[in-house]
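>>> Below is the sequence, then the predicted model.
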Amino acid sequence: MSKRFLIVSLILLAFGIGTLFPQVSKTVVAEKSAHSRLDNILKKKKIRIGTTGDYKPFTYWNSETKQFEGYDIDAAKMLAKNLGVEVEFVRTSWPTLMQDLQADKFDIAVGGISRNLERQKTAHLTAPYIRDGKSPLIRIEDKERFKSLADIDQPSVRIGVNPGGTNEKFVQENIKQAQVTVVENNLDIPNMVAEGKFDVMITDSVEARFYAKQDTRLYAALVDQPFTTHEKGYLIHRGDLDFQNWINLWMEEMKLQGKFKELEQKWLE
């Protein structure tokens, strides 16, 4: 070891690296003081899951059992189990989904959330777990009447749509002539179509298929040729790579172990 190197080493020890390089010291302190949401969840032993409870088969509030049910509810319970924590479901709505996330009312939102660029501006959307598209839910007697978007966008056609989500956005952008009514509770619209109060419900193909199976009066039209194509993902806060990476790896493991496939068989087929 040279005398010059020994002298420099002694100086560094005497004055401290932070004194000579304050920016390095600040960076180290910042890294040590920064905690991921993942750390907080593990510390509290609880994860808060935001969900609307109005979008079958992904999320549904069962008023009889007083519990949430659905594809993503089961997935959320698996997520909590894999984390080794309890799950707390927090009710939100499509119009307030982003506001509630930013207000830190929950750690992650689930329930058939479509991945899109607008949502990505203020939050982080995870990797996708299912592909879908917008299709019309109609009465089976009208299956020959509605074969295209042009057939639907007519002055005599009555459309029911829920507020605040991608269904309403699609209707606003693509329906110019038909009569559009916004219905607060998404769960009410399918039955209103079946009873003849509306002619069409524009929704995701998965939901259209689900209701058509539940009610023989209904028909899921154009599901093989949807108006749009999009993917479902989970919504979390931006800027937390540790939590994002854990969620994405968990989703990869869910696919690898066939867990998402099991949920599809239970809820979608």
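Cool, got the structure. Note that this is a predicted model, so its numbers are computed, not measured.
>>> Going by C-alpha atoms from here, please, whenever you check contacts or count neighbours.
Will do.
>>> Which residue comes closest to the residue nearest to the spatial centre of the chain once chain neighbours are left out?
Residue closest to the average C-alpha location in the chain (CA atoms, centre = their mean): residue 113, at 3.0 Å. Excluding its sequence neighbours, the residue lying closest to residue 113 (CA to CA, 6 or more residues apart in numbering) is residue 232, at 5.4 Å.
>>> outside of the helix or strand hosting the one you found, which residues touch it?
Element membership of residue 232 [criterion: DSSP states H and E] is strand 230-236. Outside of strand 230-236, the residues within contact range by CA atoms under 8 Å, 6 or more residues apart in numbering are 101, 107-116, 123-133, 244.
>>> can you give me the strands in the stretch 1-150 of the chain?
Remark: strands assigned in the stretch 1-150 of the chain by DSSP state E, counting those that start in this stretch are 46-51, 54-55, 59-62, 67-69, 86-91, 108-114, 124-125, 130-132, 134-139.
>>> Including distance to residue 240, could those go into TSV?
As requested, those are exported to TSV (distance: least, CA to CA, whole Å):
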stretch	distance to residue 240
strand 46-51	15
strand 54-55	28
strand 59-62	26
strand 67-69	27
strand 86-91	20
strand 108-114	12
strand 124-125	9
strand 130-132	24
strand 134-139	31
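>>> Check it against this one:
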Amino acid sequence: MQVKALLPLSWVALTTLLCTSLGLNAQTNSPDRLNRIMQSQTLRVCIWPDYFSISARHPKTGRLEGIDIELAHEFARDLDVELEFVETHFGRFMDDLEADACDIGMFSIAITDARAQRIDYSEPYLASQMYAVSTRTHPGIQQWSDIDQPGAIVCVQEGTYMESQMRSSLQHADMMVVKDPREREQAVMSGMADVFITDYPYSRKVLRFYDWARLIEPPASMTERPFRYAYAVAKGQPQWLARVNRFVSDIKQDGRLRKAAEANDLGPIVLEEVAPPH
């Protein structure tokens, strides 16, 4: 007579939980996501609702606006599905993609090597320089070369490209890292920091709303635009990524990207479609 060993209940529960978890992860990263979207008739788009000109909630009306709000509507229209926005932020969006909280991140996500370990990027569609913001009355910060000096404090937002860029490039100044973007402005206004580093989209907000602020542009010699912005999806979904890239190519070629960029004061940072060599 065969005697079957009985696993303790805790082991059975653990095994069941593990299998369930693996099954969910497999489903989340399934190459059939496009089919799931078509079946559910809903495209779930992760956005950060405080990204000026990109995906921001209007302070008075509460309405979402920005280039990626418009382009998310275009993508849903191309797919012929409903659109659902899911709020996230830069410190959490990769977790949300991996947890299947949304199908795609569409809020001008800067491409970094560290992020590429966890997510897949679409082809880039915007590119930006870095900009510094100080006060108009700051006695020591007048131009870009004044920033990386002993005693200077440079503020950056956690989880952004600016954090990794400043961490690797600053040689003399100290760096302050904050979680909320509003903390950057408060740090500079209060004197806790001398400047904060941002990108072209946020610089538009500075110029429009902050009469106390001085926008410091990089020197003309810095011609390269280090920020490359793209959309993001969870790994392991080649078919879905290919469909996203097709959308990016389409909006570059048919003018929808340029139109949305111009409408949101982002025309100078559009990445046009490169024509294939003949």
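The structure has been received and is ready for your questions. These figures come from a predicted structure and were not determined experimentally.
>>> TM between them?
Here the TM-score for the pair of chains, by TM-score structural alignment, normalised by the length of structure 1, is 0.76; 235 aligned residues with a CA RMSD of 2.6 Å.
>>> now the corresponding residue of structure 2 for the residue nearest to the centre of structure 1: how far from residue 161 of structure 2?
Using TM-score structural alignment, the equivalent of residue 113 of structure 1 in structure 2 is residue 109. Applying CA to CA, to the nearest Å, the value for residue 109 of structure 2 to residue 161 of structure 2 is 9 Å.
>>> What of residue 151 of structure 2?
For residue 151 of structure 2, the distance to residue 161 of structure 2 - CA to CA - is 23 Å.
>>> And for residue 66 of structure 2?
20 Å.
>>> Ok, residue 106 of structure 2 next?
Distance from residue 106 of structure 2 to residue 161 of structure 2, by CA to CA: 16 Å.
>>> Repeat that for residue 170 of structure 2.
From residue 170 of structure 2 to residue 161 of structure 2 the distance is 14 Å (CA to CA).
>>> who's more crowded, these two?
Using other CA atoms under 10 Å, the more surrounded residue of residue 170 of structure 2 and residue 161 is residue 161, with 25 against 14.
>>> does that one really touch residue 110, like I thought?
Yes - using CA atoms under 8 Å, residue 161 of structure 2 is in contact with residue 110, at 6.3 Å.
>>> re earlier: dump the residue contacts of the residue nearest to the centre of structure 1.
Residue 113 of structure 1 neighbours (CA under 8 Å, 6+ apart): 232, 233, 234, 235.
>>> for structure 2, which helix is longest?
Identified as the longest helix of structure 2 according to DSSP state H is helix 9-28.
>>> can you check structure 1 too?
Per DSSP H, structure 1 has its longest helix at helix 241-256.
>>> Which part of structure 2 matches it?
Using TM-score structural alignment, helix 241-256 of structure 1 pairs with 238-253 in structure 2.
>>> how far out from the middle of the chain is that stretch?
In terms of CA atoms, centre = their mean, to the nearest Å, the centre of stretch 238-253 of structure 2 is found 17 Å from the chain centre.
>>> Mind listing what's buried along that stretch?
Using 16 or more other CA atoms under 10 Å as the test for burial, stretch 238-253 of structure 2 gives 238, 240, 241, 244, 245, 247, 248, 249, 251, 252.
>>> for structure 1, what spans make up the helices?
3-15, 17-20, 22-33, 37-44, 71-83, 97-102, 117-120, 149-152, 166-174, 189-194, 205-214, 241-256, 259-267.
>>> Compare those and report which one is nearest to residue 160 of structure 1.
helix 189-194 (6.3 Å; CA to CA).
>>> Check the mean deviation of the closest one from structure 2.
Compared with structure 2 after fitting, helix 189-194 of structure 1 deviates on average by 4.4 Å (mean CA distance after the TM-score superposition for structure 1).
>>> okay if I get the helices of structure 1 as JSON lines plus distance to residue 56 of structure 1?
JSON lines is the format used below for those (distance: least, CA to CA, whole Å):
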{"stretch": "helix 3-15", "distance to residue 56 of structure 1": "64"}
{"stretch": "helix 17-20", "distance to residue 56 of structure 1": "57"}
{"stretch": "helix 22-33", "distance to residue 56 of structure 1": "42"}
{"stretch": "helix 37-44", "distance to residue 56 of structure 1": "28"}
{"stretch": "helix 71-83", "distance to residue 56 of structure 1": "8"}
{"stretch": "helix 97-102", "distance to residue 56 of structure 1": "17"}
{"stretch": "helix 117-120", "distance to residue 56 of structure 1": "21"}
{"stretch": "helix 149-152", "distance to residue 56 of structure 1": "23"}
{"stretch": "helix 166-174", "distance to residue 56 of structure 1": "14"}
{"stretch": "helix 189-194", "distance to residue 56 of structure 1": "11"}
{"stretch": "helix 205-214", "distance to residue 56 of structure 1": "6"}
{"stretch": "helix 241-256", "distance to residue 56 of structure 1": "21"}
{"stretch": "helix 259-267", "distance to residue 56 of structure 1": "9"}
